[in-house]
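Asks: Build me a model:
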Amino acid sequence: MEVLLTVEGLEKSFKEKKILKGISFEVRKGEIMSILGPNGAGKSTTIRNIMGIMYPDAGSITFHHHTGKEIPRNKIGYLPEERGLYKNVNVMDILLYLAELKDYPADKAKERALHYLKKFDLEGKEKVNVEELSKGMGQKVQFISSIIHEPELLILDEPFSGLDPVSQELFKEEIRSLADGGTAILLSSHQMNLVEEMCDRLFMIQRGQKVIYGTLDEVKKEYANFKCTIHGKNSYQDLEGIEGVQRVEQKEEVSILYLEKDIEPALWIKNIPNNIHIQELKLNRISLHEIFIDIATDRNLLKEASELHA
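Replies: Okay, the predicted model is just below:
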């Protein structure tokens, strides 16, 4: 796939504190690329540098073969984490105004606005002031404002925050539809289940440095060993003694067995002794949520992250 955005060796400091330490990644046409990390890791600083809200101390950002102040920002859509639409302006006026700032034709903007208002169950809200909308409705309007000008790169910072499950599904469907249509999407979210469900590749930073970069399958294979969850009353010692078990976590009658690297699940399961009480058993890879928690809290209980390059 064609690379639309390249971030290379990005560094940024505020006073004496270095926030970004040589960040590098790519975002390709038609993919959903997730940028992950705990609060303070450098995600927002990275996004602000891409948007031209600030500029790096070192490194480069290239979009459509343009760098720095030459980047065509009108081809980029941005949904910030902190929502900020003018509250005393009606919905249609604010959408048309934001489209005009992106040099997008007014007639096409109005057509797209009406299309998306209907799609997001906001039909008839064109003349309603933003301050009269519910939080969820306001978020839908802000999302529409980020895509109304048909951006080639769409940056979404916590797009699912505060949405009910129905609205989350609408957003997920539209984000995937945009990617299928060729839009490059850079998605930042703390909702790991949604990231795991949607993303094609991911880039995770901790303390301003890359710790994971690759496709979800690559990350799972290289970082996430298998785990076995057993429901049943069993002793810690019996479970710990099973061949191939790296460590055991227990809570009441649920035991999680974290397996060693390169375990073959179909072969390993034959090692479970007959005396182990099993009401229910599930064998799968460690989730992206667990990987995130392990890195964010410096627990280092999982395998050291490999250098992954998709």
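Asks: From here on, just use CA atoms for contacts and neighbour counts.
Replies: Noted.
Asks: Give me the neighbour count for residue 271.
Replies: 11 (other CA atoms under 10 Å).
Asks: how near is the closest residue to residue 243 other than its chain neighbours to residue 264?
Replies: Once flanking residues are discounted, residue 243 sits nearest to residue 271: 6.6 Å by CA to CA, 6 or more residues apart in numbering. Distance, residue 271 to residue 264, using CA to CA, to the nearest Å: 11 Å.
Asks: got it, and residue 38?
Replies: 32 Å.
Asks: Looking at these two, which one has more neighbours?
Replies: In this view residue 38 and residue 264 are compared by other CA under 10 Å, and residue 38 has more residues nearby, 18 against 12.
Asks: Please give the structure of this sequence too, so both can be compared:
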Amino acid sequence: MAEGVLEIDRISKRYGSTVALQDMAFTVRAGELFGFVGSNGAGKTTTMRIVLGVLAADSGEVRWGGQPVGFETRRRIGYMPEERGLYPKMKVLDQLVYLAELHGMPANQALRSAETWVARLGLRDRRDDEVQKLSLGNQQRVQLAAALVHEPEVLVLDEPFSGLDPVAVDVMSEVLREQAAAGVPVVFSSHQLDLVERLCHRIGIVRNGQMVACGTVDDLRTGGGTRLVVDVPNARPGWTDGLPGVTVVSVDGTRSVLELAAGGDDQAVLNAALATGPVREFSRHQPSLTELFRNVVTQESGDKAV
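Replies: The predicted structure follows:
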């Protein structure tokens, strides 16, 4: 792989008889926003902790720029844990300077960087407050600043949008776009799938500790069948019976959503609809990431991962 690529190469992790990860594999390219989604307990946080060295994988390898990730490499990663990783009684600015210095920044540079991120994330008026006195949303902003203050080469963020109001979500989104535009690989997990769909270049869906779907939203849509929306006010129930490769997904009054199998003939569906009388709507339905995710996770079987 080329320099600037984060590679998670078939990492596995067990806790006794419980499989947390099984051959988890994906890459995050330089300048890419990669959304990492899955149900609670699917293995997202475990993966991120292994990338950071907080946990050790039973097998597999994490590489950055083609080299195994070690201590020095991890100092160049910006990490934002889902749970608060801040010192509650330490002041905001002092804490950011301290964390930057821990990552090897000289004191003057650390102070300049901390001041920059305090201002960028709307925390200038809270710079001398203890973290524990901040709202949860502002604590989340400080957590992001802590991940960015040492000018990381990779960003790994676990639920960065949790607890943020809409204005803060916009600020966070813009910061992540800026980082990607500067060439930083960014991987983040989130349950806000509309936000993931809007922000990310590629998305990985995790189920039971395995990557079960990965690609752009268009790629993921291509992997499923075609859906048609048909509104036929005079049709009787069962009007699609006998149409090969057609499954009724849902019916709402006179409006039906139909699944057309690969290679199915949408013109046959249209002809059947016209045979019932007037057709008020006949269109292809583009599933959202939420629908794609639901389709994947509802195929789940067996034990859940942690």
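Asks: I'd say the residue nearest to residue 243 of structure 1 and residue 239 touch.
Replies: No - here residue 271 of structure 1 lies out of contact with residue 239, judged by CA atoms under 8 Å, at a distance of 10.8 Å.
Asks: hey, where'd the strands end up in the stretch 201-306 of structure 2?
Replies: 202-207, 210-215, 226-231, 246-252, 255-260, 281-285 (DSSP state E, counting those that start in this stretch).
Asks: Walking through the stretch 51-200 of structure 1, point out its helices one by one.
Replies: Ranges of helices within the stretch 51-200 of structure 1 are 91-101, 106-119, 135-147, 165-180, 192-198, based on DSSP state H, counting those that start in this stretch.
Asks: In contact with residue 64 of structure 2, which residues?
Replies: 3-7, 73 (CA atoms under 8 Å, 6 or more residues apart in numbering).
Asks: By neighbours, which of these wins?
Replies: residue 6 (27 neighbours).
Asks: Identify each buried residue in stretch 193-204 of structure 1, please.
Replies: 195-196, 198-204 (16 or more other CA atoms under 10 Å).
Asks: so which of these comes closest to residue 224 of structure 1?
Replies: Taking CA to CA as the measure, residue 224 of structure 1 lies nearest residue 196 of the buried residues of stretch 193-204 of structure 1, at 13.1 Å.
Asks: Just tell me what that closest one corresponds to in structure 2.
Replies: Residue pairing (TM-score structural alignment): residue 196 of structure 1 is matched to residue 197 of structure 2.
Asks: check contacts around that match.
Replies: 217, 288-289.
Asks: Tell me the spacing between it and residue 293 of structure 2.
Replies: For residue 197 of structure 2, the distance to residue 293 of structure 2 - CA to CA - is 11 Å.
Asks: do residue 18 of structure 2 as well
Replies: In terms of CA to CA, residue 18 of structure 2 sits 24 Å off from residue 293 of structure 2.
Asks: And these two? Which one has more around it.
Replies: It is residue 293, of residue 18 of structure 2 and residue 293, that has more neighbours when counted by other CA under 10 Å, with 20 against 12.
Asks: Per the alignment, name the residue of structure 1 opposite the more buried one.
Replies: By TM-score structural alignment, residue 293 of structure 2 lines up with residue 292.
Asks: and its match, what does it touch?
Replies: By CA under 8 Å, 6+ apart, the neighbours of residue 292 of structure 1 are residue 37.
Asks: run the last query once more with 10 Å
Replies: Counting by CA atoms under 10 Å, 6 or more residues apart in numbering, residue 292 of structure 1 touches 36-38, 190, 192, 204, 206, 212, 298.
Asks: Against residue 193 of structure 1, how distant is it?
Replies: 11 Å.
Asks: likewise residue 138 of structure 1?
Replies: 24 Å.
Asks: Check residue 296 of structure 1 too.
Replies: 16 Å.
Asks: now swap in residue 240 of structure 1 and tell me
Replies: Residue 240 of structure 1 is 29 Å from residue 193 of structure 1, by CA to CA.
Asks: Residue 229 of structure 2 against residue 273, yeah?
Replies: No - Residue 229 of structure 2 is beyond contact range of residue 273, at 11.1 Å (criterion: CA atoms under 10 Å).
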